[in-house]
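> coordinates only, sequence not included:
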């Protein structure tokens, strides 16, 4: 089933989206706001970091506008974590990001990380598996 929830105008100005007529192609609506944080944690602190993240994420989950959070660890980078956080909209995320609550909830995480890179990825396309 093909669904095109875009305006129908590609970034290059042409109408329609490439692939939209392909079977299995789904263009997701541009709802929500996603952030991705990549953090390095010192050797020997992974368990403490994961526990602190779970505690903070559990409290953030109760906040208005937070849709979900995911903690990932690449198998080939045992001291690197990726946090994906989805919010209702960008404004709600930035309100949290600048809040005293955020400072308090993430204090332990900040202490345990050695470096951080933040990005705000957008979904360009998603194709569902045909044989899950």
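Ah, there it is. Everything numeric here is computed off the predicted structure, so don't read it as measured data.

> going by C-alpha atoms from here, please, whenever you check contacts or count neighbours.
Fine.

> chain center to the longest helix anywhere in the chain: distance?
When the chain is parsed with DSSP state H, its longest helix is helix 46-60. From the chain centre to the centre of helix 46-60 is a distance of 16 Å (Cα atoms, centre = their mean, to the nearest Å).

> check it against this one:
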């Protein structure tokens, strides 16, 4: 398998609806992660921009992501999350390299000594 195809969504959530959005996202997430080409999905809340969330999902390849994107299941998933959203954008990208974790030190101080 080649490198993953990555999708990153940026969503501005209506003030006051953040907790409900997070709960709903977790409740409906299986409609994405159960797709055979999905490699995982993450929800992150911005620490710098109130109400901004990033959703990152990795896919086996772009073609299968695009098939999912056009599916009825995806439309239903979006319908459930749309009421929380004020604005949003999508960025797609091809992962070109990955450096897996290689830490052998247990603490920062130990890591400093190893260098």
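Okay, I see it. On a predicted model such as this, the values are computed, not experimentally measured, just so you know.

> what TM-score do we get after superposing?
Remark: TM-score between the superposed chains equals 0.79 [TM-score structural alignment, normalised by the length of structure 2]; 104 aligned residues with a Cα RMSD of 1.9 Å.

> so what's the residue nearest in space to the middle of structure 2 up against?
Geometric centre of structure 2, nearest residue: residue 56, 1.9 Å, by Cα atoms, centre = their mean. Residues in contact with residue 56 of structure 2, defined by Cα atoms under 8 Å, 6 or more residues apart in numbering, are 6-9, 41-43.

> picking that back up, now do the longest helix of structure 1: everything it contacts.
By Cα under 8 Å, 6+ apart, helix 46-60 of structure 1 touches 41, 66, 69, 79, 105-106, 108-109, 112.

> before we move on, back to that, doesn't the residue nearest to the centre of structure 2 belong to a helix?
No: using DSSP: H, G, I helix; E, B strand; the rest coil, the secondary structure at residue 56 of structure 2 is strand, not a helix.

> how about the helices in structure 1?
46-60, 90-97, 100-105, 107-112.

> thinking again about what came up before, could you identify the most distant pair in the contacts of residue 56 of structure 2?
Pairwise distances across these (Cα to Cα) peak at 13.6 Å, for the pair 6 and 43.

> the more surrounded of the two?
residue 6 (22 against 15; other Cα atoms under 10 Å).

> how about the more buried one, what's its match in structure 1?
Aligned counterpart of residue 6 of structure 2 in structure 1: residue 34 (TM-score structural alignment).

> run through the residues that contact that match.
Residue 34 of structure 1 touches 84-87, 120-122, counting by Cα under 8 Å, 6+ apart.

> same check, this time on residue 105 of structure 1
56, 59-60.
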